[in-house]
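Engineer: Below are the sequence and a predicted model; questions follow.
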Amino acid sequence: MCVDVIRAAQRDGKQPRPEDFQAEEHHEDKGRILIDRLLRYVDVEVKRAVIALSACRAFSEETYRALQQNPRLASATRPAFEVLTGFSFMWHAARERGEQWFRVHALLRRLLAEREDAQEVLHDSHVALEDYYRQQVAAGNQDAIAEVVYHINRLDWQRGVNEWVAVFDKALELSQYGLCGLLLEVQQELQINNDFSRGYASNSEGQYFARLAQHADALASYTAAIKAYDAALSRVPDDVDAHNNKGSALMRCNVLRLQSGDSHDGFMDLRSAIQVRTRSLAIAPGDQRILQFRNRA
């Protein structure tokens, strides 16, 4: 990034100052300092363009042009594509996407997402990109729904998590395992800000691994879901949905353990599931879902 500072200053006819490159041996915020120094030497349009592209998980020239179509982002995306992709923090994403795809370095994306002066451009970019990828889905590119979910999440984390679970569960129901894989990649970047939602996503993930007979991964996902629901219940002990979902995760663990011949731990999971659902019934005596579960158990 030091080279980027020099190049940006030269393009703008400025001379970098020696202090721009002084070591900050005792400073824990070196990345943010370097970004501040870089943005000091680029013009406003380049700065806004870098921020706009940082909203993308990955981008191509077509994505860049799509951002230009948004009137509120036109000034942010005017600089030449070649200039922007020439920065050292713009990495090729050929292995994941194709030869002409790029991504902004993950550290820079994170740091820009934390900057107050970047929020307006980021918001507008996520809105534009959600719309762009919805158009891609409508045109027949079903995999683009994974990007739609990501940008929804960046605009409203809870709506994004709910959308992720709904789309993932539907893809699993239709045996669209490729799409499930893309959604699992997106999940690594989702903002999930409470324990109930973390359990919600992990439960769906466990069902995917169980379907593929990847039992160890499925058990790990269900265990993560159970721990997340326990954390949620430690704050809201009478949350019926958290109890019910935890019970479902325990039952799925029970099935997996019995399939692998682990009858002891399978029985323990079943007993725990019954206890959880009994607690749910005490909180909501008329809940038919709980009564049906108890009768099946």
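Structural biologist: Arrived safely, thanks for sending.
Engineer: going forward, measure contacts between C-alpha atoms and count neighbours the same way
Structural biologist: OK.
Engineer: the strands in this protein, which residues?
Structural biologist: Remark: strands assigned in the chain by DSSP state E are 90-92, 102-104.
Engineer: can you tell me which of those comes nearest to Gln68?
Structural biologist: In terms of C-alpha to C-alpha, the element of the strands of the chain nearest to Gln68 is strand 102-104, at 17.0 Å.
Engineer: just the helices in the stretch 51-200 of the chain please.
Structural biologist: With DSSP state H, counting those that start in this stretch applied, the stretch 51-200 of the chain shows helices at 61-68, 81-85, 106-113, 119-138, 145-155, 157-173, 177-187, 195-211, listed in chain order.
Engineer: Okay, buried residues for the first one please.
Structural biologist: Looking back up the chat, that one is helix 61-68. 63-64, 66-68 (16 or more other C-alpha atoms under 10 Å).
Engineer: what angle separates it from helix 119-138?
Structural biologist: For helix 61-68 against helix 119-138, the angle by axes from the mean of the first three to the mean of the last three C-alpha atoms, to 10 degrees is 120 degrees.
Engineer: what residues are up against Ile145?
Structural biologist: 133-134, 137 (C-alpha atoms under 8 Å, 6 or more residues apart in numbering).
Engineer: Ok, which of the strands of the chain comes nearest His151?
Structural biologist: strand 102-104 (15.4 Å).
Engineer: For the closest one, which helices and strands make contact with it?
Structural biologist: helix 44-54, strand 90-92 (3 or more C-alpha pairs under 8 Å, 6 or more residues apart in numbering; DSSP states H and E).
Engineer: want to compare, so here's the second one:
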Amino acid sequence: MVGPPGAGKSLLASCLPGILPELTPAEALEVSMVSSVAGMLENGRISRARPYRAPHHSASIAALTGGGLRVRPGEVSMAHLGVLFLDELPEFQRQALDSLRQPLETGEVTVARANAHVTYPARVQLIAAMNPCRCGHLGDPALACSRAPKCAADYQSKVSGPLLDRIDLHVEVDPVRAADLALPPPADGSKEVAARVARARQIQTARLDGTPLRTNADLDGDLLEQHATPDEAGRTLLLQAAEAMRLSARGYTRILRVARTIADLAGARDIGRIHVAEALSYRRQAPRA
């Protein structure tokens, strides 16, 4: 999420666990095992709530991925099957952020030390938030600094391209005006959104029954081709966009997974052009002038 200070990015991220389905018994056991290894299992009780971790931007590589003299899981493992929220993304050490690239790709992290070589699970939903530039007001001529738009390019370049390529949805968050706070609440609250998410997850569970996979994010190879191939119109649009946007192979497959999920949320059996178009709209956009 990219937006000015006070736009509600952190609030949106903290609300995300509330719309995710509860952990299954097997998933709860996995999460509890990681918490137990880290010494953070409260009173030995297993929780069905999905974990939510939000480390400070001063976190080191060891804090994010695991390590220490007595090797312990890092934040990416403590958030296994839940949400890892990185606020003020460009303020993290670049090396620390890049250490997350392999866990985000494979769903696990290996910590190698002289006295230990340990692999922890790390399948997370990474949510990141940042201001569009250092001053935070790139889109407001009255508040933007004198270096705009160059300050935006300099600030956003602190995050490496390969890491950004692993983030499926790039959303611009508009500033909240005082008048917006007086508007009536939206028709759909968290309860209604959670119900749609639960239905989509049920569709995915049925689709992947008999495989070790859980969600569309795990689709790859033959299963990706079998379940996430769009119709002819959607395929044509995707090929045109891949050329125009210079998508990497990773970006191409990630768009297919996102389009499959959008179709599931809409209750559609097949992936159509409209689902591909929405998935494409979430890819990384260039900084606004």
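Structural biologist: Sure thing, it's come through. Please read these numbers as outputs of a predicted model, since none were measured by experiment.
Engineer: What does the superposition give as a TM-score?
Structural biologist: After superposition, the two chains reach a TM-score of 0.25 (TM-score structural alignment, normalised by the length of structure 2), with 131 aligned residues with a C-alpha RMSD of 6.7 Å.
Engineer: that older thread, please work out which of the helices and strands packed on strand 102-104 of structure 1 is packed deepest.
Structural biologist: Sort these by mean neighbour count, taking mean count of other C-alpha atoms under 10 Å, and helix 44-54 sits at the top with a mean of 23.
Engineer: which strands and helices sit next to that helix?
Structural biologist: So helix 44-54 of structure 1, by 3+ C-alpha pairs under 8 Å, 6+ apart, packs with helix 81-85, strand 102-104, helix 106-113, helix 119-138.
Engineer: Most tightly packed of these?
Structural biologist: Most buried among the helices and strands packed on helix 44-54 of structure 1, counting by mean count of other C-alpha under 10 Å: strand 102-104, with a mean of 23.
Engineer: Number of residues surrounding the closest residue to Arg196 of structure 2 other than its chain neighbours?
Structural biologist: Of all residues not flanking Arg196 of structure 2 in the chain, Leu265 sits nearest, at 6.4 Å (C-alpha to C-alpha, 6 or more residues apart in numbering). Residues near Leu265 of structure 2, counting by other C-alpha atoms under 10 Å, number 17.
Engineer: part of a strand, is Val76 of structure 2?
Structural biologist: No - applying DSSP: H, G, I helix; E, B strand; the rest coil, one finds Val76 of structure 2 to be helix, outside a strand.
Engineer: Next, format the helices of the stretch 51-200 of structure 1 as TSV and append distance to Ile6 of structure 1.
Structural biologist: Formatted as TSV, the helices of the stretch 51-200 of structure 1 follow (distance: least, C-alpha to C-alpha, whole Å):
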stretch	distance to Ile6 of structure 1
helix 61-68	25
helix 81-85	14
helix 106-113	18
helix 119-138	25
helix 145-155	33
helix 157-173	38
helix 177-187	35
helix 195-211	43
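Engineer: Tell me which of the ones you listed approaches His243 of structure 1 most closely.
Structural biologist: Short answer: helix 195-211, nearest of the helices of the stretch 51-200 of structure 1 by C-alpha to C-alpha, at 10.3 Å.
Engineer: Count the residues that sit near the spatially closest residue to Ser263 of structure 1 that is not a sequence neighbour.
Structural biologist: The shortest distance from Ser263 of structure 1 to any non-neighbouring residue, by C-alpha to C-alpha, 6+ apart, is to Arg257 (6.5 Å). Using other C-alpha under 10 Å, Arg257 of structure 1 has 20 neighbouring residues.
Engineer: From Arg211 of structure 1, how far off is Arg257 of structure 1?
Structural biologist: 14 Å (C-alpha to C-alpha, to the nearest Å).
Engineer: likewise Asn254 of structure 1?
Structural biologist: For Asn254 of structure 1 relative to Arg211 of structure 1 (C-alpha to C-alpha), the value is 15 Å.
Engineer: Between those two, tell me which one has more neighbours.
Structural biologist: For the pair Asn254 of structure 1 and Arg211, the greater number of neighbours falls to Asn254 (24 against 13), based on other C-alpha under 10 Å.
Engineer: That one contacts Phe267, correct?
Structural biologist: Yes - the pair Asn254 of structure 1 and Phe267 passes the contact test of C-alpha atoms under 8 Å, sitting 6.8 Å apart.
Engineer: Nearest residue to Glu61 of structure 1 in space, please, no chain neighbours.
Structural biologist: That would be Phe81: by C-alpha to C-alpha, 6+ apart, it lies 7.0 Å from Glu61 of structure 1.
Engineer: Do I have it right that that neighbour meets Thr63?
Structural biologist: No - here Phe81 of structure 1 lies out of contact with Thr63, judged by C-alpha under 8 Å, at a distance of 10.8 Å.
Engineer: got a markdown table for the buried residues of helix 61-68 of structure 1, with distance to Gln10 of structure 1 too?
Structural biologist: Shown next, in a markdown table, are the buried residues of helix 61-68 of structure 1 (distance: C-alpha to C-alpha, whole Å):
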| residue | distance to Gln10 of structure 1 |
| --- | --- |
| Thr63 | 28 |
| Tyr64 | 25 |
| Ala66 | 29 |
| Leu67 | 27 |
| Gln68 | 26 |
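Engineer: For Thr278 of structure 1, state which of the residues you listed is nearest.
Structural biologist: Out of these, the member with the shortest distance to Thr278 of structure 1 (by C-alpha to C-alpha) is Thr63, at 51.9 Å.
Engineer: before we move on, back to that, in JSON lines, list the strands of structure 1 along with distance to Glu147 of structure 1.
Structural biologist: Below are these laid out as JSON lines (distance: least, C-alpha to C-alpha, whole Å):
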{"stretch": "strand 90-92", "distance to Glu147 of structure 1": "18"}
{"stretch": "strand 102-104", "distance to Glu147 of structure 1": "14"}
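Engineer: Between these, which one is closest to Leu53 of structure 1.
Structural biologist: Closest among the strands of structure 1, once you apply C-alpha to C-alpha, is strand 102-104, at 7.2 Å.
Engineer: Pull out the buried positions in the helix or strand harbouring Ala63 of structure 2.
Structural biologist: Applying DSSP states H and E as the criterion places Ala63 of structure 2 in helix 61-65. The neighbour-count check on helix 61-65 of structure 2 (16+ other C-alpha under 10 Å) flags 61-65 as buried.
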